[in-house]
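Visitor: got a predicted structure plus its sequence, pasted below:
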Amino acid sequence: MSISPRTFRLLMLVLAALLLGVALAIRAVSSGRLESNGSLEQYSGNALYASMVYTGVLFLWPRISPLLAGGIAIGFCWLVEFSQLTCIPAFLSARSLLARLVLGVQFDLTDVAWYPAGIVPLVVLHWFLRTRIEVGQPSRR
């Protein structure tokens, strides 16, 4: 079975929105606050953030291999996390809720381990589905 890159990209947007919804629902149910420091909110948020990054990689490059997409997503997440060792993310996060959600505020080594926890299951699922569904060439109409 083959799907077009356009359809695949749309599916990645839907998946990213669902992952964001799950992350926000966890925060709403557990603490009732968008900004919460509880373990459940933090760790699930990190894993779901990484999952959204993975869907973003697939959105940009629909035909990329699962392992390469996973490597790029983990690398991006780690780059963002280690950038928190500078003052730039904290500076931006103090001025913008969106920056705080995307860049974080302070470095936490535990976060580094939670990013692969959000990406590896998607790599496995992608690898499995890739053997059954091919992202084909764009149709020429």
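Guide: Noted; the coordinates are in hand.
Visitor: all contacts plus neighbour counts: C-alpha atoms, from now on.
Guide: OK.
Visitor: can you show me the helices along the chain?
Guide: 5-30, 39-60, 66-83, 88-93, 97-103, 109-130 (DSSP state H).
Visitor: do you know how far Arg9 is from Ser51?
Guide: Applying C-alpha to C-alpha, to the nearest Å, the value for Arg9 to Ser51 is 15 Å.
Visitor: got another, please set it beside the one above:
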Amino acid sequence: MKRNRWIYAAFTILIIGMGLGSRMFSSVLPDTVNTYLGDSLWAAMIFTGCGFLFQKMKTIFTGMISLSFCFIIEISQLYHAEWIDRIRDTSLGGLVLGYGFLWSDIKSYTLGIAACAAIELLALGIKKRRCM
């Protein structure tokens, strides 16, 4: 399998927009959605970013790398030193590194990456049927 980098770049940009939008409109969204949506979209962005970087990697491995990256970032939130907290205090640093460890984030990352992997596998299945 070889992923189309343009498609994955476009999806990454689209997901970033959706993630920022989910923060802007959080007051309108139900609490259940607010709890998981932003972090699920962040993980989806990591998946599409990995898909962009690793064009030929199987979906399962792309998902595992993405999930590992997300988990490492989340676990890093247990570490608080002045230098990293200063980075987290910036808008970009807070979006990338987060602020504090939450189990709900782990669940969100898993859901976001599982959804992306399922969509990719579904798209591959449809593509294979068309080629037959």
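Guide: Sure thing, it's come through. From a predicted model like this one, the values you see are computed outputs, not experimental measurements.
Visitor: now what about the TM-score between them?
Guide: Superposed pair, TM-score by TM-score structural alignment, normalised by the length of structure 2: 0.82. Supporting alignment: 123 aligned residues with a C-alpha RMSD of 2.1 Å.
Visitor: ok, back up a step: quick one, which of Arg9 and Ser51 of structure 1 is more surrounded?
Guide: Ranked by neighbour count (other C-alpha atoms under 10 Å), Arg9 of structure 1 and Ser51 place Ser51 first, with 28 against 18.
Visitor: correct me if wrong: the more buried one contacts Leu20.
Guide: No: the pair Ser51 of structure 1 / Leu20 is not scored as a contact, 9.4 Å apart, by C-alpha atoms under 8 Å.
Visitor: now list whatever residues contact both of these two.
Guide: By C-alpha atoms under 8 Å, 6 or more residues apart in numbering, Ser51 of structure 1 and Leu20 have no common neighbours.
Visitor: check contacts around the alignment partner in structure 2 of Ala23 of structure 1.
Guide: Aligned counterpart of Ala23 of structure 1 in structure 2: Gly19 (TM-score structural alignment). By C-alpha under 8 Å, 6+ apart, the residues touching Gly19 of structure 2 are Leu37, Gly38, Leu41, Trp42.
Visitor: and of those residues, the nearest to Leu53 of structure 2?
Guide: Trp42 (16.5 Å; C-alpha to C-alpha).
Visitor: and that closest one, what pairs with it in structure 1?
Guide: By TM-score structural alignment, Trp42 of structure 2 lines up with Tyr49.
Visitor: find the nearest non-adjacent residue to the equivalent of Thr62 of structure 2 over in structure 1, please.
Guide: Using TM-score structural alignment, the partner of Thr62 of structure 2 in structure 1 is Ala69. Nearest non-adjacent residue to Ala69 of structure 1, counting by C-alpha to C-alpha, 6 or more residues apart in numbering: Val57, 6.1 Å away.
Visitor: roughly how far does that neighbour sit from Ala113 of structure 1?
Guide: From Val57 of structure 1 to Ala113 of structure 1 the distance is 20 Å (C-alpha to C-alpha).
Visitor: those two: which has the busier surroundings?
Guide: Higher neighbour count among Val57 of structure 1 and Ala113: Val57, with 20 against 15, using other C-alpha under 10 Å.
Visitor: residues contacting the more buried one?
Guide: Residues in contact with Val57 of structure 1 (C-alpha under 8 Å, 6+ apart) are Ala69, Ile72, Ala73.
Visitor: go on, Leu37 of structure 2?
Guide: Gly19, Ser22, Ser108.
Visitor: hang on, Val105 of structure 1 packs against Ser93?
Guide: Yes: Val105 of structure 1 sits in contact with Ser93 when judged by C-alpha under 8 Å, with a separation of 6.2 Å.
Visitor: who has more neighbours out of those two?
Guide: Taking neighbours as other C-alpha under 10 Å, Val105 of structure 1 and Ser93 compare with Val105 leading, 22 against 18.
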